[in-house]
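> The amino acid sequence is not available; the structure is as follows:
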């Protein structure tokens, strides 16, 4: 029991998830095993099983954690005061871009990995994330009096526009702060094109 408690204190779920996230992105999901994650952390792979039954469970925990973080960011936009010069929809879009650029490893796992074995883990969470985004966009576009506010393709077009922007800049590992003016111009263009 004492050895298990020592492992629990030294090797936290967070630490395992952070290492696994990095390895999944840099080497690919299939190339990584629980043993290689353990070696990367300097522990036996057996100590990982105390926290996760298998690699798929570990991957899913990472995906859920990252999408929950975005969900929280979206909800914070709802509660935050208006920022001068930006609509709520623009604030929401900027927050999404900021997350993607400032958390590139998370974003890549959430939206850019294409391994068939793990795609199912992402699809449900992607859908949940998009549904929240779409509901917020529709609500505020309606309040702001946009003619196409009720059109179902508008939130998807905006979301895809954001994803394209993030995907383009994420390659160079640029932070949001480095391209914030381009991000603002992009969300304003997306918002005004409706």
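That came through fine. This one's a predicted model, so the numbers in the text were calculated from it and none came from an experiment.

> hey, let's count contacts and neighbours off CA atoms from now on
OK.

> Near residue 162, how many other residues are there?
When neighbours are counted by other C-alpha atoms under 10 Å, residue 162 registers 21.

> now do residue 36
Residues lying near residue 36 (other C-alpha under 10 Å) number 16.

> Then residue 146?
The tally of other residues near residue 146 (other C-alpha under 10 Å) stands at 14.

> Show the contacting residues for the closest residue to it other than its chain neighbours.
Counting by C-alpha to C-alpha, 6 or more residues apart in numbering, the nearest residue to residue 146 once its immediate chain neighbours are dropped is residue 194, at 7.2 Å. Residues counted as contacts of residue 194 (C-alpha atoms under 8 Å, 6 or more residues apart in numbering) are 146, 147, 148, 154.

> try this one side by side with the last:
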């Protein structure tokens, strides 16, 4: 490995270390209680080092969200390629993949979908990886309507309603661990089945 390649890898590793520490601290303490200085102390670097990678705390937060959206979009994209001839099967499995992703990566999910910073983070959804992830869901709904798997519905309203449902289940299972939920898989499957049946022709 050459010197330049080694430096590039070290820079990437440090950037990831900053992201991982910030994510953990945002979940533990809340966005507004965490400063760039605190993050620097956690990883034992100077605050100046963090500013070499991120413009400010809002930029760091947005990059954490984009990292999570990219991981989710990758899974949904791979699933879509396996279900090119059956959009309904893709939609059903995609909703399950979304929930499973959140439950497997609760800190990622909490930062991207549950935390609500008081300050504006200027997140541009239209140009984001988050929109790409959501578009997998929207496209699946659109194709189901076009193929008459669903009755005639407004695509945007339906996609957002489906997202609201699976987000609700995911967030509740992450946040309210002391609630006496029924068996997790039964709750998830019932939620998805109820939503899908309500949309079918």
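Good, I have the coordinates. In this text, all values refer to a predicted model and were calculated from it rather than measured experimentally.

> still on that earlier bit, any idea how far residue 73 of structure 1 is from the residue nearest to residue 146 of structure 1?
From residue 194 of structure 1 across to residue 73 of structure 1, the span is 24 Å (C-alpha to C-alpha, to the nearest Å).

> One more: residue 124 of structure 1?
Taken as C-alpha to C-alpha, the span from residue 124 of structure 1 to residue 73 of structure 1 is 19 Å.

> More neighbours: which of these two?
Between residue 124 of structure 1 and residue 73, residue 73 has the larger neighbour count (other C-alpha under 10 Å), namely 15 against 12.

> Confirm for me that the more buried one is in contact with residue 93.
No: contact criterion C-alpha atoms under 8 Å: residue 73 of structure 1 and residue 93 do not qualify, at 10.7 Å.

> how near is the residue in structure 1 that residue 24 of structure 2 lines up against to residue 7 of structure 1?
Using TM-score structural alignment, the equivalent of residue 24 of structure 2 in structure 1 is residue 22. For residue 22 of structure 1, the distance to residue 7 of structure 1 (C-alpha to C-alpha) stands at 21 Å.

> Identify the residues contacting the residue in structure 1 that residue 149 of structure 2 lines up against.
Using TM-score structural alignment, the partner of residue 149 of structure 2 in structure 1 is residue 145. Listed by C-alpha under 8 Å, 6+ apart, the contact set of residue 145 of structure 1 is empty.

> sec struct for residue 145 of structure 1, please.
Put simply, residue 145 of structure 1 is coil when judged by DSSP: H, G, I helix; E, B strand; the rest coil.

> Now do the same contact list for whichever residue in structure 1 pairs up with residue 158 of structure 2.
Counting by TM-score structural alignment, residue 158 of structure 2 corresponds to residue 154 in structure 1. By C-alpha under 8 Å, 6+ apart, the contact list for residue 154 of structure 1 reads 148, 194.

> Buried residues, the helix or strand harbouring residue 154 of structure 1. List them.
Using DSSP states H and E, residue 154 of structure 1 sits within helix 153-170. Neighbour counts using 16 or more other C-alpha atoms under 10 Å place 154-156, 158-159, 161-163, 165-167, 169-170 of helix 153-170 of structure 1 among the buried residues.

> again, but for stretch 57-75 of structure 1
The neighbour-count check on stretch 57-75 of structure 1 (16+ other C-alpha under 10 Å) flags 58, 59, 60, 62, 63, 64, 66, 67, 70, 71, 74 as buried.

> ok, of the contacts of residue 194 of structure 1, which one's closest to residue 3 of structure 1?
Within the contacts of residue 194 of structure 1, proximity to residue 3 of structure 1 (C-alpha to C-alpha) peaks at residue 154, which comes in at 54.7 Å.

> With residue 168 of structure 1 as the reference, measure out to that closest one.
Taking C-alpha to C-alpha as the measure, residue 154 of structure 1 falls 21 Å from residue 168 of structure 1.
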